[in-house]
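In: structure, please.
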Amino acid sequence: MNRFGTNASNQISFKERGDAIINLSANERIQIIDIIRGIAILGILFVNMSFYSSSLMAISLQVELWQGFWNKSAELFRNIFIDEKFINIFSFLFGFGMILFKEGAIAKGRRFIPLFSRRLIALFLFGLIHGWFIWYGDILLHYAVLGFFLLLFHKCKPRTLLIWSILLLSLLPIVILMSGNAGMPASSDLSRMGQEAMKHDTAIYGSGSFIAIQNQRFIDWNSTLINQILFYPRILGMFLLGSYFAKRKILHNISGHLRLVKNICKCTGLFGFGLIMLGVFTQYSSNPVIAGWHDFLFVLGMLVGSPLLALFYITFFALLFQKENWKRRLLPFSFVGKMAFTNYIAQSVICTLIFYSYGLGLYGKVGTFAGLWLALGIYILQLIVSRLWLQKYQMGLLEWMAYPHLFTSIPLKIS
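Out: Purely as a prediction, here's the structure:
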């Protein structure tokens, strides 16, 4: 295996967030994948901002924490366009990346399964560190665990991958809707529990000692662990959908699959937004009969509409990228996307320092509207830093640290 910096035409670059990709040369990168990953990092930060600054229990109980027109508008915007969509994109990219990784490994004469398994183990360890000591809402560990299940499908034909993807994505909606527990009913008891949880967590995260924060962080991590396991079928389903796209090479050659990409974009956008908007309509309806359908349609929108909209965003940005004027506008997102692992962890470090008591102690003091602007500001900073970093280095710092056995120094960029 060549070292970085020794041969520009035979370099191996490793990328985290579970979707490590081996590239034969820099100009062979699929730019749209880095761009979509970079956009997804922004969307995930928008969502995570509430969890950085507010009680996990209160959010889980769907307690309204912020009043006012702008906060309500920001929450509605996030519910329609952001929530659940971008984490599905990341899951898609994980599966997509595994196929690229396999193809690259085979082309280099490397053994794919041992090599990919080591990546998953590294991802698992980083996930533990992230979840236990930085922020409880880690997703890396779960991607690593499900990555081993994904390996069972790496030899499957595209059609098989698509069938399994549809089955897995359908499993959770069918189980929940058939059980009759489609949503969480609003009640004064739940509201009171949520308010008490917010006061409790604000006291700990906002003004408590580091030890108290660490104890609560581990409690919240356990809560998210159970919740994430329930969503494993959906995550694995999106992995397989990404693998299907990679094996079909749809995003490798968008112009060659233009009609297919356009049809996917139209259909997923129509049905995805349709399901989401039905949930919104029933939520604000004054008709008790219509409002009674809210829980059912809310779950349908989250579990079916969100994956559809994730696919809509992927194909929509892929189509935009075919236009020269939009290509220039979208390319900056690739800087963040190329350092997705580093930027994902950095967001947790930055935000916990802003909200927790060992930093600025702003926990429980930043509403939804202000949180969106704060997230945008952090992202712009990451975009600038990522661009400056990539002018000198081929990968992000944490991408390099994840595989210390491969490198003796951070690989310089080859001009």
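
In: for the rest of this, base every contact and every neighbour count on C-alpha atoms.
Out: Noted.

In: pick out the residue nearest the middle of this protein.
Out: Nearest to the geometric centre of the chain sits Ile87, at 3.0 Å (CA atoms, centre = their mean).

In: what sits against it?
Out: 40, 44 (CA atoms under 8 Å, 6 or more residues apart in numbering).

In: please redo it, this time with the cut-off set to 7 Å
Out: Counting by CA atoms under 7 Å, 6 or more residues apart in numbering, Ile87 touches Ile44.

In: likewise Ser53?
Out: By CA under 7 Å, 6+ apart, Ser53 lies in contact with 355, 363-364, 366.

In: just the ones of those in helices?
Out: Among the contacts of Ser53, DSSP state H puts Phe355 in helices.

In: what helix or strand is the residue nearest to the centre of the chain located in?
Out: helix 85-107 (DSSP states H and E).

In: this one as well, want them side by side:
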Amino acid sequence: MKVSSTARNERILSLDFIRGIALLGILFANMAFFKSPVFQLQSLPGELASLPADHLNQWAVFGIDWFVIGKFYPMFSFLFGLGFYLFYERMREKGLDAGKMYSRRLYFLLALGAVHLLFIWSGDILHTYAITGFLLLLFIHRKPKTILIWGIMLILVSAFLLGVLVTTSNLFVAYQEGTAFEQDAQNAVSTALSTYSSGSYIDILSFRISNEIPIVLSNLLLSIPNILGLFLIGLYIGKQGFIRNAEEHLSFWKKLLLFTLMSGGLLSGLYACLKNGIFSIAPWLSNGLAEGLNIIAGPLFMLFYVSSAVLLFQKPAFKKLFQPITMVGQMALTNYLLQSIVCIFIFYGFGLQLYGTIYAATGILITLVIYAVQTLLSWFWLGNYDQGPMEKLWRRFTYK
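Out: All right, here's what the predicted structure looks like:
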């Protein structure tokens, strides 16, 4: 039997729109990592909780923390779990070995993520998704209620563990002012700034391999349970038919929208206040509470974004108006990788050398320009081809 990827007229357009929105949010969130030494600053005493001096960048940082940080990697994770269910059911309906076909997809994603992580950017998420994705096979035949319980519990446990870990780490850092540890941390920040801003590609590659990639890989133990929990929320939504038959479940989406707006919105606002030291409590405690809290607040607010998109997509006029964003989402893998490639050439030493010189408000502007160009490129590409280039390679590897 010849198998092909989902035809364009079979696609669930609301999902492509949500992917398009997720790509914008991911770029907003990742911009700080592209333009500044975030990995190294985390170990520097006195950098635990602070806002910029000028009002424009203060509002930019606060707004990003409230509405973006921790909301869009959960959105991609949610979509991954949902997409897994839709793919698995499609293969099963055709009488194929759905587990084997799905595993092929993950092998491709793992290889692509490894290349992205090693040769392009330390913030890759694809390798984590691929590794965690194999665990989804353990849940495909479970009841929806069981899947939902597992998902919620994994997220709550991850929030607790991250909160304790960050609080403990920050408490240690807070007591290192004036010590050799602080000097080493300052040297690490200075080295990162000089390497990324003026180093060659080989210099930067060597620095990332020795200083950042080990941190990324060691974080897998903490990130996999959290991401699996988010995958399971998407799997639950898929099994319940809430997306595929959204018009039959409008009451569910309306209730979810109101609940997540109130809970996710308020908790995310609290996270932003804690993260930026607005409350008069110790920075090490404030930041630890913030990071743990956002593991819960982020997915809740993410579901507000998702439910808003699903409800808006019941209106034909909305589908037409936001078709360009839908096209960006149809090429999500290609556009995700393209964002990394464009940003490293903007900020790194072998490109425009803007690393360490851009503040939050300017970063927002750069994000919007990059995304606007990606929208135009996606519109042009899908006007001539059925799929994005990386999506086509992924399809060929999956279906042989």
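
In: what does the residue nearest to the centre of structure 1 correspond to in structure 2?
Out: Residue pairing (TM-score structural alignment): Ile87 of structure 1 is matched to Tyr73 of structure 2.

In: would you mind measuring from that match to Asp97 of structure 2?
Out: The gap separating Tyr73 of structure 2 from Asp97 of structure 2 is 29 Å, by CA to CA, to the nearest Å.

In: now do Leu156 of structure 2
Out: As defined by CA to CA, Leu156 of structure 2 lies at a distance of 34 Å from Asp97 of structure 2.

In: who's more crowded, these two?
Out: Taking other CA atoms under 10 Å, Leu156 of structure 2 and Asp97 do not tie; Leu156 has more neighbours (19 against 11).

In: what does the more buried one align to in structure 1?
Out: Superposed on structure 1 with TM-score structural alignment, Leu156 of structure 2 falls opposite Ser170.

In: Asn287 of structure 1 and Gly183 of structure 1, how far apart?
Out: Counting by CA to CA, the gap from Asn287 of structure 1 to Gly183 of structure 1 is 18 Å.

In: with neighbour numbers in mind, choose between those two.
Out: Shown here are Asn287 of structure 1 and Gly183; by other CA under 10 Å, Gly183 has more neighbours (15 against 9).

In: for the stretch 51-200 of structure 2, just list every one of the strands.
Out: Using DSSP state E, counting those that start in this stretch, no strands are assigned anywhere in the stretch 51-200 of structure 2.

In: how about the helices in it?
Out: Secondary structure of the stretch 51-200 of structure 2 by DSSP state H, counting those that start in this stretch: the helices cover 55-67, 72-93, 98-119, 126-136, 144-174, 180-198.

In: turn those helices into a markdown table, including distance to Phe380 of structure 2.
Out: Output for those, formatted as a markdown table (distance: least, CA to CA, whole Å):
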| stretch | distance to Phe380 of structure 2 |
| --- | --- |
| helix 55-67 | 30 |
| helix 72-93 | 24 |
| helix 98-119 | 25 |
| helix 126-136 | 26 |
| helix 144-174 | 39 |
| helix 180-198 | 33 |
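
In: which one, of the ones you listed, ends up nearest to Tyr236 of structure 2?
Out: Closest to Tyr236 of structure 2 of the helices of the stretch 51-200 of structure 2, according to CA to CA: helix 144-174, at 5.4 Å.

In: and that closest one, what does it pack against?
Out: If you count contacts as 3 or more CA pairs under 7 Å, 6 or more residues apart in numbering; DSSP states H and E, helix 144-174 of structure 2 packs onto helix 220-240, helix 283-312.

In: let me know the angle separating it from helix 180-198.
Out: Helix 144-174 of structure 2 runs at 110 degrees relative to helix 180-198, counting by axes from the mean of the first three to the mean of the last three CA atoms, to 10 degrees.

In: gap between helix 144-174 of structure 2 and the chain center?
Out: Relative to the centre of its chain, helix 144-174 of structure 2 is centred 17 Å away, using CA atoms, centre = their mean, to the nearest Å.

In: so which bits of that helix are buried?
Out: The neighbour-count check on helix 144-174 of structure 2 (16 or more other CA atoms under 10 Å) flags 144, 147-148, 150-152, 154-160, 162-167, 170-171, 173-174 as buried.

In: ditto for stretch 309-321 of structure 1
Out: For stretch 309-321 of structure 1, using 16+ other CA under 10 Å, the buried residues are 309-319, 321.

In: before we move on, what about stretch 265-279 of structure 1?
Out: Neighbour-count burial for stretch 265-279 of structure 1, with 16+ other CA under 10 Å as criterion, is recorded at 265, 268-269, 271-273, 275-279.
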